[in-house]
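Student: What would the 3D arrangement of this be:
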Amino acid sequence: MNQAPESLLFKNATALLGGGKYLTHAVVTTDCGKISYIGDKIPENNGKYRVIDCRSGLLMPGFYNIHCHSPMTLFRGIGEDLPLQRWLNEKIYPAEDRLTPESVYTGTKLAAAEMIRGGVVSFSDMYFFCEETAKAVLETGMKANIGRCLVSFDENDTVAGNERFEDAVKLRENYQNAGDGRIKVDMSVHAEYTNKEKFLREVADYTNENDLGMQVHVSETELEHKECIERHGMTPVEFLARTGILTNRATAAHCVWVTDNDMALLSQLGVTVAHNPVSNLKLASGVAPVEKLISAGINVGLGTDGAASNNRLSVIRELQTAALIHKGVTRRADVIDTWRFFDMATENGAKAQGRDDCGKLEIGKKADICLIDIDELNNIPMFDPYSALAFSVDPKDVRMTVCDGRVLYEDGEYKTIDVEKLRHEAKYTIEHYFD
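Tutor: Next up is the predicted model:
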């Protein structure tokens, strides 16, 4: 993608600043891919800017999806009404055996288009054929933290000569900080139950020596949690911490069944938790104790998981589901302030990805912006913008998505993706590989 950042001027906006704060009648400008001004006056000498009138709009940072398997858009709708282990063993693993680099590229691009339409600017992905994922991300203009998912089933497995590990190293060598930093390469291990301790320790050593992020599934189901205790005499969090996998650069996906001791350990280590409410509900895995995670001082972001277990890649939907479900399971309407879910979807997600210059409407931060139309009937009236986002907004109300100052989507038009061509390629891929 060679499109240059635009100089944009958003006026008459309700700008969400995070932490429950917002500015009405706001003016926000972007220059050279960064936010250059936030205030209530239009700057002088503004002739270089393209002006966007946000009179009926919520202006906010773009969203972060910090747990995803983007190529699994190709499996959307297979394996319905199954718990996790049957879903994996009976449906997903056999389908994944038929994937090719070309199909992973198409699946990723389909995922990117869906996310861009919903205001997402960056996602964290763990899968395979990751160079194809990186290529698709670079073409679409998004950001992504990409990790080659690693497994080891033999006690004697080492990273030396391990083909998957070699893929991960090659990915780092070829794509780290590609696209002016839009691509970050993480390491990724699937889970405790799909890896042996010796291998995990070696992966952790490589990860920490090279200052890389880590993505891993943790305590997604009760069965996973209990069987780990039977195998090792400790929980998945305790086991993964012992191997060195969990550090302040790690994102632990799910954490549905974590204990109080687990939460204290996650907080001590500085681990981020990726909360995936829709996937956890759909697979009947449970509901993560997010109010306790927050109280423990843990950074919590939002993820969609793969489209096969969701079946959408909408961070707005995750935000809204999370904002509702925790009220229900705790029977406390005030259990978590509504604005916190916005922070999970934006600033907390950027922090999880190691993108401290992103995730917030703030001068000097990257110009990652989502504009939502609040003139739709479902949004009228709007007394509180954070409440509107959590309970009223439809994901299709997104009017504009901007990443690093480049417009990726605006008023129904994709700027970096030929959507009709993508539809054809996705349908062809399904018919060719999965018929």
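Student: Every contact and neighbour count from this point should use C-alpha atoms.
Tutor: Noted.
Student: how close does the closest residue to residue 207 other than its chain neighbours sit to residue 395?
Tutor: Nearest residue to residue 207, sequence neighbours excluded (Cα to Cα, 6 or more residues apart in numbering): residue 187, at 6.5 Å. Distance of residue 187 to residue 395, computed by Cα to Cα, to the nearest Å: 31 Å.
Student: The structure of the following sequence is requested for comparison with the preceding one:
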Amino acid sequence: MKVRREKGRILMTAEWVVGYENGGHVLLPFGEVVFEDGAIVFVGHGFPGNVDQRIDCGAALIGPGFIDLDALSDLDTTVLGLDNQPAWKKGRVWPESYMQAGPREMYTPEELRWQKRYAFTRLIRNGITTALPIASLFYRAWGETWDEFEGAAEAASDLGLRVYLGPAYRSGNTYVKKAGEIAFHFDEPRGLAGLQEARRFCETFENTAGGLVRTMLSPDRIETCTPDLLRGTAQAVRDLDVPVRLHCCQSAFEYNSVLRLHGKSPPEWLDHLGFLSPRAILPHLTYISGVNGISHSAPDLDILANSGAALAHCPLVMARGGSMLQSLAGYRDRGIVIGMGTDTHPPDMILNMQMGLMTARLAGDAEKTSAADLYTAATLGGARALGRDDLGRLVAGARADINVIALDDPAIGQVIDPIQTILLNGSGRDVRTVVIDGRIVMKNGAMPDCDPVAMRAQAQIQFDGMVAQYPDRTFEHPPVEEIFAPSFPIRQATS
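Tutor: Next up, the predicted model:
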């Protein structure tokens, strides 16, 4: 069932409201937000007009919906790598034998479509109102398909989620040649065919579902793309005027591979190919010249800042892997647009903001980075990355994309400042109500026609089925229990 817009003029109020003035957020104690026909008409105190419905959210923060530039949209496989390392030995990279036999899909088409719908419910549950889906290609035959993204558009329309969709494509992949040695395989015609299919998807689905469904281009990782694929993508971005997302500077392996293959750092190479522009969104950017052991002399940050490209900061997944931005404030002060992404389970934007604040301070930015910086990145920063001045803020004329975060759970502690309190003690579980384009898509933690318990059970069944296939695609084909060893020895009950 499609979620429909509320009829008439709706007034929401709470102990705190995040308003917007002079280019930034402001806090309004006991403020009011009024929306009608999908748009915000008033933010402030003492609305003078008539309303058709009043919603008092009580001890809560009403704020703009979060914008997720790298939004988890499958059953997350990165969780399999938490304690199971190295990646080449644990099925995170295909063995040569698997690649030569012909990689296959590890899920059925129906399962892939269902996973998008399931993932979208989790995004909404965490207060995310605009999402750019991301999924792993490790368990795929090659790239993502038209069918599953047609299903994603249908799911977004039904659930009321604002999305930017585009199937991922690539020219190559890595594989394990021998123990500890990673090599590259390229199939450029396959990559270019993927680009053409993605371009056709954009032409077909752009600005559909009443404007909820927009499109983007999604070449996979920079090291798996050839020059012609990236040049062709850049031309398609110019022709279609859609955003493009490319994972970049996320590991020493990637950075050094690009240097070896192309003689330039990743930012240098993208700049050389004409790929960088204000339409480009680059997740991670944690491995940059001068930090993380990278000694290349390229002025990477300056190249990125001058291009207008945006960073999709995903601190949780990077911290799990042992890396972080070396200076969030340094990126910000150079003028790089900073938005946020989740990129892993849970797709909890509040947790990601918390991790972003902690890692920034661990990196030495204690006096230069605040809770407000991360909240701004998750709202205004994402909107700026998308070129949308009608998202990420609560102000008359903006779209009515709103989340309500409860402040009355004893676990959240005492409130001095609502933003700081959320970044200290909050969680995605504290999101109570979500409005997208004037549609109440979640109210008091519940979504229409959505059974989260049943969906979680179905997700576990599909995930277990995928994990069972790992021996076939893992170097030397060990059994599952050897690939994914338990934290502690398991002792079954004896009769």
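Student: quick one, what contacts the counterpart of the residue nearest to residue 207 of the first structure in the second structure?
Tutor: Using TM-score structural alignment, the equivalent of residue 187 of the first structure in the second structure is residue 217. By Cα atoms under 8 Å, 6 or more residues apart in numbering, residue 217 of the second structure lies in contact with 165-168, 198-199, 202, 233, 237, 242-245.
Student: most neighbours, which of those residues?
Tutor: Within those, neighbour counts (other Cα atoms under 10 Å) peak at residue 166, which reaches 34 neighbours.
Student: Now which residue in the first structure aligns to it?
Tutor: Counting by TM-score structural alignment, residue 166 of the second structure lines up with residue 147 in the first structure.
Student: again with residue 152 of the second structure
Tutor: Mapped onto the first structure by TM-score structural alignment, residue 152 of the second structure lines up with residue 133.
Student: give me the element its match is part of.
Tutor: According to DSSP states H and E, residue 133 of the first structure maps onto helix 130-140.
Student: nearest spatial neighbour of residue 202 of the second structure, skipping sequence neighbours?
Tutor: Closest to residue 202 of the second structure by Cα to Cα, 6+ apart is residue 215, at 5.3 Å.
Student: Counting neighbours, what do you get for that neighbour?
Tutor: Neighbour tally, residue 215 of the second structure, other Cα under 10 Å: 27.
Student: That one and residue 199 of the second structure, how far apart?
Tutor: As for residue 215 of the second structure, its distance to residue 199 of the second structure is 9 Å (criterion: Cα to Cα).
Student: which ones are touching residue 280 of the first structure?
Tutor: Taking Cα under 8 Å, 6+ apart, we find residue 280 of the first structure in contact with 220, 254, 286, 287.
Student: nearest to residue 349 of the first structure, of these?
Tutor: residue 254 (14.3 Å; Cα to Cα).
Student: The closest one pairs with which position in the second structure?
Tutor: By TM-score structural alignment, residue 254 of the first structure lines up with residue 284 in the second structure.
Student: Spell out the secondary structure type for the residue positioned nearest the centre of the second structure.
Tutor: Geometric centre of the second structure, nearest residue: residue 70, 1.9 Å, by Cα atoms, centre = their mean. Assigned state for residue 70 of the second structure: strand (three-state reduction, DSSP: H, G, I helix; E, B strand; the rest coil).
Student: ditto for the one 5 residues further on
Tutor: Under the three-state scheme (three-state DSSP), the conformation of residue 75 of the second structure reads as coil.
Student: For the counterpart of the residue nearest to the centre of the second structure in the first structure, give me its contacts.
Tutor: Under the alignment defined by TM-score structural alignment, residue 70 of the second structure corresponds to residue 67 in the first structure. Shown in contact with residue 67 of the first structure (Cα under 8 Å, 6+ apart): 123, 124, 125, 126, 253, 274, 276, 302, 303, 304, 305.
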